[in-house]
Each structure stands twice: as C-alpha cells, then as structure tokens.
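Undergrad: Sequence plus the predicted model coming up.
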Amino acid sequence: MKIRVLLPLLAALAGAMNAQSGDIHEARRAFKAAVKAKSERERLAGVEALVACGDARGLDDLVVALLKVRKDLDKLESRIVKTGKKTGQAFKNVDKQGDAGRPVSVGSYNSAAKKAQKALKELQKLHRLKDALESWRAALLSGGGRLLDSIPKGDSAKAIHDQVSKLERAREHTEKILRLHLIAASKSDGAREALLGLAAREEDGEVRTAVIDAMGSRRDPRDVGALARALEDGVWPVRVTAARALGGIQSLTTIPPLIAALERGDGRFLEEVIAALEGHAGITFHDNATLWKAWWKDQGASLASILDGLTSDDQFERLRAIQAVGEKAFLLGARRLLDEAGLDPNSDENAKDAEPKGEPDADARAVMAASGEAVGRVLSTVAHHSRDQQLNDLLIRPMEKEAKVARRAKFIPFIGHVRTKHARSILIALAGAAPIRNPAGGQPYDKDDRAKLTLAAVKAIGGQGHPEVVPPLREALTGFESSEELRLAAAASLLALRLSDSVGPLITGLNNKGKVHTACQEALVDLTGENFGDYPSWRDWWTKNRKGFKPRRARAVAKDDKPQEERGGTRFYGINSRSKHVVFILDRSGSMEEADAKGEGKKIDVAKAELKKAIISLPKGATFNIIFYNSAWDMWRKKMTVVDAASRKKAIKWVDSIEHRGFTNIFDPLERAFQLAGRGTHDKAYGVLLDTIFFLSDGLANRGRIIAPTEILKQIERMNQLKKVKIHTIGIGKNHDPRLMKGLADLTGGVYVAR
C-alpha cells in the first residue's frame, strides 16, 4: 500500500481507537480527515470513529458532511443532465431524417454514433461518481442512526429533540428532509416518538409524506393510530403513503381504520386502501365498505385466534393454526409464517444471518412442511387480480434481492407450493440452466451456485401438479451434465406430480445406473402398478398403454382459473386502475409496425385500440394526457386535460393520427410525465395532478439523455420519492427489456405485463 494512502488510514483508525475511550475531539479530527480521503475504507473508518465515541456532538459533523454531499450531488446532477442531453443531440439530425422517411448516409450515422459514444463514456464516469456519493451519504445516515442509538438514553432523547428543533427551524427543504432521515435512521423509541410528533405538527406536505414513509418502514404496530389519522390528511401523497404503511404492518389493528377509509376514499387513495385490506385478508370485497365491515365482524376474532396459535408452544395447536391460515387464505397469517421461517423481506441483515445451525428436529420439520403448504394454498387462492402481485411481494422479489445462494434457496420450496402459472414460470426458469445474476454485483452466479438453485427448484417443482413442469424435470433426469443428486431429485418430483406425462421420462431414466435407476424403477411401479425389470420391457409396455393411461392416485391437474375483471376504474392491457389522474405513454418506434404476438394485427394498431378503449373508460371529471415517443416524443396537451365527451373525441382523433417510425427513447417521456405531476419535487401546492402512468414499450432504450436501464431506474426512484406516482408497464414482444419494465413497476407499486 502506498504511504500516502496508508498514513490517512492509520490516522483514521487511530482516531477510532481514541474515540472508543471517549475522546470526542480526537474522533472529530479523525472524521474531518476521513471526509477528505478518497478511499471508501478511510471514510468509513472516520464514521466509525464518531459512532464509537457515543457523543451527540458528533451529529453536527455528520450533518455538515451530509449537507455537503447533497450540494455535490446537485452539482453532479446538473453535469449529468447536460452530458445526457449531448447523447440525444448527437443523433438529432440523423433521427429527424429517418423519421421523415429520408435515407441516412453511413457517414452521417457513424459521425453521430461517435459523438454519442463520447458523451456516453463521460456519462458513465459521472454516474460512477454519483454512485460513490450516494454510497457515502448512506454510510453517513447509517452512522448517524447508530450514533443516536449508542448515546446514553437521557442524552439520546436530548440529541433527537435537538435534531427535531433544527429540522423545524430549517429554511431549506433539503435540510429538513436530511435531518428527518437522520432521525429515522435511529431504531430507538425516542426516534419513534419524534416521528409521531412531526407527523402531528409538520405543516409541509412533502415533509409529512417523508415522515409517514419513515414510520411505515419501521412497521411498528404501535404507530397504527398515527397512521390512521394520516389517512384523513389533506395532502393525497400523505394519505397514499399512510395506506401503504398500514398495509405493511403485520397487525389486525390496521383493518378497522382501513375499512373506515373506504367510505371517504376515491381514485388512487381508494386503490391503495383496498390493496392494503386485501394484503391482510386474502379476499376482497372491492370498495364495498358494508361487506368489509360484515366480514370483519364475523371473522375478526377468529383471525386473531389464528395469529395467537401461530406462536403457541403447543405443537398441535400451532399446526392447527397453520392449517387454518391455508384454509382461510389468510394472507396476514401467511406473512407471519414467512417471518417465522426467516424470510421476512424487511428483516435487517443481522437478523437474516442469525439462523439456527444444525439439522432441524422432527417438530421443526413438521412446522416447516405445514407452513409451506399453508403459504402455497394462500397464494394459490387469494383474490385473482392480486394473486401474482402477492407472490411477487412475498416471495419472488425478496428472493431476487438476496445475494447469498443459501438464502435464495430457502424461498424456493415455498414457491413450489404455489400452484399458479406465474409460480410455475419462475420454477421452470430456476430449474433450467440460464444464468441468474447476483444482485450484489450484477454478475451471473458461478456454476456451483447456479447448480444449487437448480437443485432447489427441481426438488420443489413436483408440487405443481402440471404437465408444463415435466420438460425441465426430464432434462434434469436425463441431461448429460446432471449430477446424481439432481437426477434423484428429478425422479422424486416426477413421481410427486402423479401425471401420465411423468412415465416417459422415468422410463428414459432407467438408462441410468445405481441409485438413479432404482429411483426411476420404484417411481414407475408406484405410478403404474406394473413391475418390469428393464428398460426395453418398460418401453414396450408404455408404447402399448400410453393412450388413455391414468396413473395410480393421480392428482388433479392444476388449472389456471380465468381472471375476473375488477369493478370500476380504467383498464389498459388487462391492468385495472381506479386513478382519476392518468398519463398514457406509448411506444411508436419503427418496431411497432411488426405483428402483435397474439396475431391481432400490428403492435401499434393493437396499442391504439387498447388506448382508445381506456380513454373511453376514463371516469367523467378525471384528468388525463397522452405521450407517444420514438427517438423524441409528442404530447397531446401541454397540461392534464379534464375528461368529457369532447376531450375523449379529440384524444382519439389525435391517437389515430400518430405514425410509427424511429428509435426508442424511454427516459425522456417518463421524465416529462413526472413534470406533469406538479411544479417539481418542491411543489408547495403538492396537489393531485398526476398519480398513475401506463407505460408501453416494445424495445430497448437507445435514445434519450439516460439510456442505461439501471440509471433510468435510479432516476425514477429519486423523482418519485415523494410524488408517489404508480407506473404500470406493458412490455410488447420478445425484444422489450423485461428487467427495466418490471423494475419500473416494482419501484412504484405498479403492475408489469409481458405480452
């Protein structure tokens, strides 16, 4: 290590050691030196110096550093915007010629591409700097929270009170939000009480939204009363955030205030209240408050008893409660079972890592098996319109966020018990050989780790009871590179399916030797009631008896019931929304000329037809707008327009006039739509101008000031932090970007549909 790097590091570490003995002055000096260091390790050592000291005066240093980071990020963002525009400008003339139907010379295109590439390289460099600054900001906030928690109780309460006072006196909106995040980073009761006070006193709607967000992230049942009051707030993002927060708290005490909110809610707020209720109950009465009240009166005590039973020391009582969770399709109970299994997506990393070692005993195995069946039954039978969403929220997304393969693999048996098409598609993908990316670094898992996920999926997939899962099991059983363990798991799952489709692969599996041959032989005897000694005999028997064969103890094939349309609202490509403030953003690039996957005509024509139906279904008095994009974008009206007969007619006429050509600029039209949501992030009015976007694309981003999917997602997340706009995404054809489209929906609470 170079001496110029080593000396600051040693100084910072020495500061941390001195801080541990209570020297705040040494700790502050160490932190001041660390702030100027370039190495992440040196900077983190400086933060730890302040935390280890446990002195509230260190908070001032952290706040100063955080404010500087905020200014640096603002300056950097200006450079990113300026550089991003260069990428779009590089192709401006070329795209203009192409959009007009005029030929573009190779030389012109190459010249434009060269300019764009230069700007993209600069943009990548700036984004790396931004990532580093945001990582540093996260470390400072985390350090501030831990420092508040390490201060003696009396001093901690005073320190939090001081931060609240400074927040309320702050003139700059940025400083208010920063100090709020610092308070929220603490896990102490003092921080909780501070948030409750701010929720009651704060006059700024955006700050109140951020406060409710922070309270929601704590998921504390003690906060239900304050969150219930926030459901009546005059600012709609506060109400929406409160409804989501109540939906995230695993307590039946959230249900009465949510039911009460049904009677005064409409639009997006009503949509969020219904979603929160469905997320607890597992059933739906849509917006019918009378039926919800009757259900709660009839079932409330029974559901509370089930939750009590889940924590009983009596094994029989506990198993009976687990069974009741499945029988009642009780989603809140299913969430509790996942928590008990250590699969709570909101647990901190320390809780996740603190797992019992060694093999579970018989009682633990019985509980785990019953829990898997109960969770699977719940997620297979909950309200159809939210079924895939609940599976995504409880199992798929948490699994995909896990970097550790062992942690990922724990979700797979639960998915195996969910008998839906969406669950099957996930399991089939996991059971295959396609690369799976590690979220920690974005690189695919190595061969050994990928094999562990394949094995877990092959073991779990037998619970699906559907012929669609037979091909991956056949490949696992007979594939050239399959391990013995994988082959044995495949044979067991083929037997568990109890389908006639399993017989052929099991007969082929007899070509294996040893344990695998024996497993296939025993499975065939179990399924057929026959007993032949070798492969040729089984093959000949199957040739004669395949037609009309029914296996012994055959399971009913899992059927995909047809979705029932939700009552009320606007519908676009099967996605229903109750919003009264909607923007439709549709792709009109050249590739939309191609045939629709369902054979209903050209993609652009199908999209226009769907859009016109959605426009007609918009409720009178709602507001809407339309954006079509290719390399550039066109917006129907400069502002949101009120729905009436005349505006519907004009909008449909404009839609019919749109032509398809050009490339795909995804970010810029999304950014423009967000501008319709208000006067920007610091909009004092903070009223409802836009709360829902339907976004359709059939390709990859290749134009605009931001092209990289990861950066598009980061920017949308930043813009939407307090706006709470929901983005529903529709990916058309095999060439759209599923990671981006799914990411946009996941970030904002929307629905992603691949067509």
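TA: Nice, thanks for sending it over.

Undergrad: drop to CA atoms for contacts and neighbour counts, all remaining ones
TA: OK.

Undergrad: On the three-state scheme, residue 728 is what?
TA: strand (DSSP: H, G, I helix; E, B strand; the rest coil).

Undergrad: Is it correct that it is in contact with residue 693?
TA: Yes. Assessed by Cα atoms under 8 Å, residue 728 is found in contact with residue 693 at 6.1 Å.

Undergrad: moving C-terminal of the longest helix seen in the chain, what's the next helix or strand?
TA: Longest helix in the chain, counting residues (DSSP state H): helix 106-150. Next along the chain after helix 106-150, taking DSSP states H and E as the criterion, comes helix 153-169.

Undergrad: tell me which residues in that following helix are buried?
TA: For helix 153-169, a neighbour-count test (16 or more other Cα atoms under 10 Å) marks 156, 157, 159, 160, 161, 163, 164, 167, 168 as buried.

Undergrad: Which residues does that helix contact?
TA: With contacts defined as Cα atoms under 8 Å, 6 or more residues apart in numbering, helix 153-169 is touched by 56, 148-150, 175-177, 179-180, 183, 190-191, 194, 202.

Undergrad: Give me the distance between it and the centre of its chain.
TA: Relative to its chain's centre, helix 153-169 lies at 34 Å (Cα atoms, centre = their mean, to the nearest Å).

Undergrad: Confirm residue 571 sits in a strand?
TA: Yes. Under three-state DSSP, residue 571 sits within a strand.

Undergrad: is it true that it touches residue 577?
TA: Yes. Using Cα under 8 Å, residue 571 is in contact with residue 577, at 6.4 Å.

Undergrad: Who has more neighbours out of those two?
TA: residue 577 (24 against 20; other Cα atoms under 10 Å).

Undergrad: need the contact list for that one.
TA: Residue 577 neighbours (Cα under 8 Å, 6+ apart): 268, 271, 569, 570, 571.

Undergrad: then this one, side by side with the first:
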Amino acid sequence: QELDREIAPLDRAWGIEASTRGAILDAIGMVIASLDETGQRERTDDLIQLFEKTRKDEDKRLYLDILGHVPTTHSVAALLGVVSHDTNPEMRVFALEGLARIGDPRGAEGARIALDDEYWQVRSAAVVALNRFGDVAAIPALIARLKTEDGRLSGDIVDALSSMTGITRKDNVVLWERWWTENEESFRATLKEVDSDNVVERDNGLDHMKEHGYLLAARRALEKRGLSLGAVRNEERQRPTIETEDPEDENAEAPGGALAGGFKADEQEADALEFAVGQAIGSREAAIRERAFELMVSEPLKRSRDAEKRAALLRIAGYTGTKEASEFLVAFMDKASRRPWRDLDRIAALHGMGFCAQDEQINTIVTLFSSPHVDKDLLLTAVQAMGRVESKESTRGLIRALGELSSRRDKSEWAGVMKAIGDQLRRTTNQKHADDFAVWSDWWSTNGDNFKTPKELVAAEAKPGEEGAPQDPSGTSFYGIETYSKRIAFVLDVSGSMNEEVDYAGTRRTKIAVAKEELLKAIASLPKDAWFNIVFYSSDYRLWQKQLVQASAEVKGEAREWV
C-alpha cells in the first residue's frame, strides 16, 4: 500500500502526459485529413521521408505514430509499406499498431501477411490488429496459426478469435476448425444481413446476432450507427449511416414512409439495434463478455464527445442485463459531471439501469430524489427505471422516492414526477392511492412483506411446460400460435357475439373473457425488444396506442390495465 501511494502521483502524471500526447497526435491527424487529396499525399510523403532519413528509433516511432493518427488512404498505404519492407521488427510493430488505430479494412491484408513474420512480436501485433479490424477472413487464418504458436501468442490468438466469434474453444485447434466448418455459412450470412441496406434483412441479422452471440456482427452493427471505437475516434468527420430524417420523404405516413404504420421507423430500428447488441454481449461467458464490453462500450464511451452516441452506448450497457453493467452505470452516473453531457449521460445511464439494476443499487437511484441538483427529466427517467426493474425493492424505492419529494418545501414544482410515481405504483401494485405518500407508506407497512410483483405472479402462474407459459424467451404465443416476430399487432373482435359462452379450461366462460385472458398471457410473454400494439374492433375500432411501443415492463403493465 505504501508503494502504491508513492507510485500514484507518477501514474497520474504519466496518464496526463499520455492523454496530452494522444490529443496532440489526434489534432495533427485531423489537420492532415482535412486537406485536399494533394495536400494529404504531400504531407504523408513528408512524414515518410523524415522516417527514412532519421537514424534515431525514437524519431522513427514518432513519425509512425503520427501516420497512425491520420485516417487517410495515403497513410494506410505508407504504413503497409513499412509492414512489408522495413527491416526493423520494432518499426513493423509500430506500423501495425497505427493501421489498427486507423481501422481501414485495407490494412487487414497487411496484418494477415504479418502473421508469418519471423519475429513473434510482429506476429502478436498482427493478431491484435486483425482483432481490431474485425476481418472475417482472419478467422480461418488465426485458427491455422494457432497450430504453430504457443505461450503468450497462442493466448493472443484465442482472445482475438473469441472477441470476433463470441465463443471460446481455448487453444484446441480441432474444436476451432470444427466450429468454423459448422458455423462459417451462418456467420458470414449474419454479417451480410447486418450490413444490408434492406431493413428486413438488417432485422434478421440482428436476430441471428443476438441468438448466436456473434460479436463481430455486433461490432459491424455499431459501425453502421457510428458507435464503434474507430467511428468515435473520427466522429467529427463521420456522417451517420442511418439518417434520422429524410427531407425528401414528403408523405412520411404513406406505405414505405418513415412514419408508415404510425411509428418512427428509424427510432425503432435504432432501439432494436442497441438492444440486440447489448443482449449479444450479455449472453457471452464472463471473460469474453468483459472484453467485449470494454471494446464495444467503455472504450468508445471514454472517447466520444457526441452526446447522442454516448447515450446510445450507455443504453447498450444496460441492455446487457448484467450485474457488472449495473455497477458500471452506477459509477458512470456518479462521474457524469462534465458539461454539456452531464444530464444526458445521467439520463441515459438511468435508462440503462432499468434493464440491469440489482436490488442493492435501488438506493442509489432513490438518493437522486433528495438531491437539489436534479431536473424533472432525470427524475422521470429514474421512475421509469425502477418501474422496469419491477422487484419488491424497486417498488419500495418508488414509495421512498415519493416520500422524498413530498417532504420538499417546493413539492408543488415536482407534481408531475409525483404523479408519475403514483401511476407506476398503481401499475405495479394494482392499488389506487395516487401520489399520497402517507397512504402508500401505510399500505407498504401492511402488505410489503407478502407483496408480489406482476412479473413474479406471471412466473408463478405460467411455469415451463404448462398451457399458456412462454416456451421461449424470445418468442410470443397467442391462442397457441407461436411467433418470433418483433413487431406485433394484437387484433381482437369485441362485438356482441363475443359475449357468447364457450367451454374453456373446464368452465363456461364468455368468448371475450377468454380472449382477454389469452391476450394478457401473450403480453406477458413478449420479449423486451418486441414492439406491439392492440386493436379492438366491432362496428368501429379502438387503438390502444397511436404507434407501436416497445415491450418494457412498464409498458406491458399499461397494456394489461387497458385490456
């Protein structure tokens, strides 16, 4: 501990120096990349000439480092030349690191060639670079290389393979070859679907990615949204691939328009992508999940200055549904103090916590309601987060939050938040005490010990194998009809004929009572990434919502109440 205390100031100083150096190199790279084609080529040629003329290794490393921060075709070509022809293995390593930092796919071929380098340090740098590139052609090349490597380099190869495939076969080459033979077609098809410009194909790709945990597909999906590590490094020069508005879409609500069917297609697709990526990461075993989380969430989050991208990454963290993610989000929410992102960061972190928070972290959320430095949007998000957790502790947390606001001198200013808490408690408990803290407190004192949430009641009633139980967490059953669609409209006849009695489960019930019971079971079985609506019709029709809505615990509670 004494040694740690002595080293800590030096460690901080080194971190500041490294951060400053990186910022300067990023700035140089940005300036060169902003030049026209001729200017880029001339400045790159200048750096290569300086590299070739100097005899000092320190200066050579500096020039390669600068090139590695210039995201242009000229710098990629220059670095590939060093990898292929420079006689100094240390310089080949630096060139590979620069190529990996830029992330241009054209650098992957040079990295694959470097797998056969005579120096293990160069081969190791090539493995790391190929992992960063996310080059699918590297998978069989790395498996083949695993046959001849051992020790640390063997471990690097296994890490790279696991990072791309989402699985591990340790250093067993036979098992890796068998897995690739059995899964290559599916793996490549998923990558193609995720990269597709067709929304249906992209949706299929996200489903396959989530089902199989293909982490390379998750990385590709993030690249398409401009959320990958390489994208946030260059985000000031990035153009979003998925447009949020189409200025030429004059009739957005017509078939094929951005609002066809009454919902914002781009927002729905973005939400589905974030959820699928989070679920793919969260479904992997601990060691792979930890590395994937660092590469796809925490590293881009550290670098990004774009508030919307940071919010998306924080939501993805929550969608992993893991305890580690909840701890990460709690810590991040505490640190989110730098403007202009502070409030947006905290709101996004709270949103994510609704999908992964543990009971012991509810107290952290509740403390926000006693803080003088919060706004209404933040507290409304906190209410939604505790509602999504839907546990006994989160229900108690909502009552405590209501108590905190009720005790404020300016509580009238928080009436909207207090109403939201009362509404959420009503959905969770089926009790109608509005936002009266005293009544809720008394009710909890009497009923809290034996209270069960709707989620717990559904789980107790619909056990696996029994009629009406959801057989697959990603599918939905309605009247025995199984569907794995993520966009569902439930359409029910509520005309007078539905009041006729029928035999159902050994009793006589009206058709409408049976239909409602089946509908409630179907709603309970909806996965979180499904979007749905309900339509009742007789001589006319009634819509539950004006557009499709995502099947969060809170929304499903509202749907149950409406039915």
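TA: Ah, there it is. All figures in this text were calculated on a predicted structure; none of them were measured in a lab.

Undergrad: about what we covered before: could you export the contacts of residue 577 of the first structure as TSV, including distance to residue 457 of the first structure?
TA: Putting these into TSV (distance: Cα to Cα, whole Å) gives the following:
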residue	distance to residue 457 of the first structure
268	37
271	35
569	38
570	38
571	35
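
Undergrad: what's the closest of those residues to residue 500 of the first structure?
TA: Each of those was scored against residue 500 of the first structure by Cα to Cα, and residue 571 proved nearest at 40.0 Å.

Undergrad: Can you tell me, leaving aside adjacent residues, what's nearest to that closest one?
TA: residue 614 (5.6 Å; Cα to Cα, 6 or more residues apart in numbering).

Undergrad: ok, residue 270 of the second structure to residue 206 of the second structure distance?
TA: Between residue 270 of the second structure and residue 206 of the second structure the computed distance is 11 Å (Cα to Cα, to the nearest Å).

Undergrad: do the same with residue 420 of the second structure
TA: In terms of Cα to Cα, residue 420 of the second structure sits 33 Å off from residue 206 of the second structure.

Undergrad: Tell me which of the two has more neighbours.
TA: With neighbours defined as other Cα under 10 Å, residue 420 of the second structure and residue 206 compare such that residue 206 has more, 28 against 18.

Undergrad: Which strand or helix spans the more buried one?
TA: Using DSSP H and E, residue 206 of the second structure falls within helix 199-212.

Undergrad: in the first structure, what residues pair with that helix?
TA: Using TM-score structural alignment, the residues of the first structure aligned to helix 199-212 of the second structure are 315-328.

Undergrad: buried residues in that stretch?
TA: Buried residues in stretch 315-328 of the first structure (16+ other Cα under 10 Å): 315, 317, 318, 319, 321, 322, 323, 324, 325, 326, 328.

Undergrad: isn't the second one right up against residue 309?
TA: Spelled out, that is residue 317 of the first structure. Yes. Residue 317 of the first structure is within contact range of residue 309, at 6.1 Å (criterion: Cα under 8 Å).

Undergrad: Which helix or strand contains the equivalent of residue 301 of the second structure over in the first structure?
TA: Taking TM-score structural alignment, the alignment pairs residue 301 of the second structure with residue 399 from the first structure. Assigned by DSSP H and E, residue 399 of the first structure falls within helix 397-401.

Undergrad: And the contacts of that helix?
TA: 345, 407, 408, 411, 439.

Undergrad: And residue 228 of the second structure, what's its match in the first structure?
TA: In the first structure, residue 228 of the second structure lands on residue 344 (TM-score structural alignment).

Undergrad: for residue 163 of the second structure, same thing?
TA: Using TM-score structural alignment as the criterion, the counterpart of residue 163 of the second structure in the first structure is residue 279.

Undergrad: ranges for the helices of the stretch 251-400 of the second structure?
TA: In the stretch 251-400 of the second structure, the helices defined using DSSP state H, counting those that start in this stretch lie at 265-282, 286-293, 299-303, 307-319, 323-335, 342-353, 362-367, 376-389, 392-406.

Undergrad: Between the ones you listed, which one is closest to residue 522 of the second structure.
TA: Across the helices of the stretch 251-400 of the second structure, closest to residue 522 of the second structure is helix 376-389 (Cα to Cα), at 18.3 Å.

Undergrad: so how far does that closest one sit from its counterpart in the first structure?
TA: Superposed on the first structure, helix 376-389 of the second structure shows a mean distance of 1.6 Å to its aligned residues (mean Cα distance after the TM-score superposition for the first structure).

Undergrad: What lines up with residue 123 of the second structure in the first structure?
TA: Checking TM-score structural alignment: residue 123 of the second structure goes with residue 239.

Undergrad: okay but residue 75 of the second structure is in contact with residue 65, surely?
TA: No. Look at residue 75 of the second structure against residue 65 with Cα under 8 Å: they stay out of range, at 10.8 Å.

Undergrad: So between those two, which is more surrounded?
TA: residue 75 (28 against 20).
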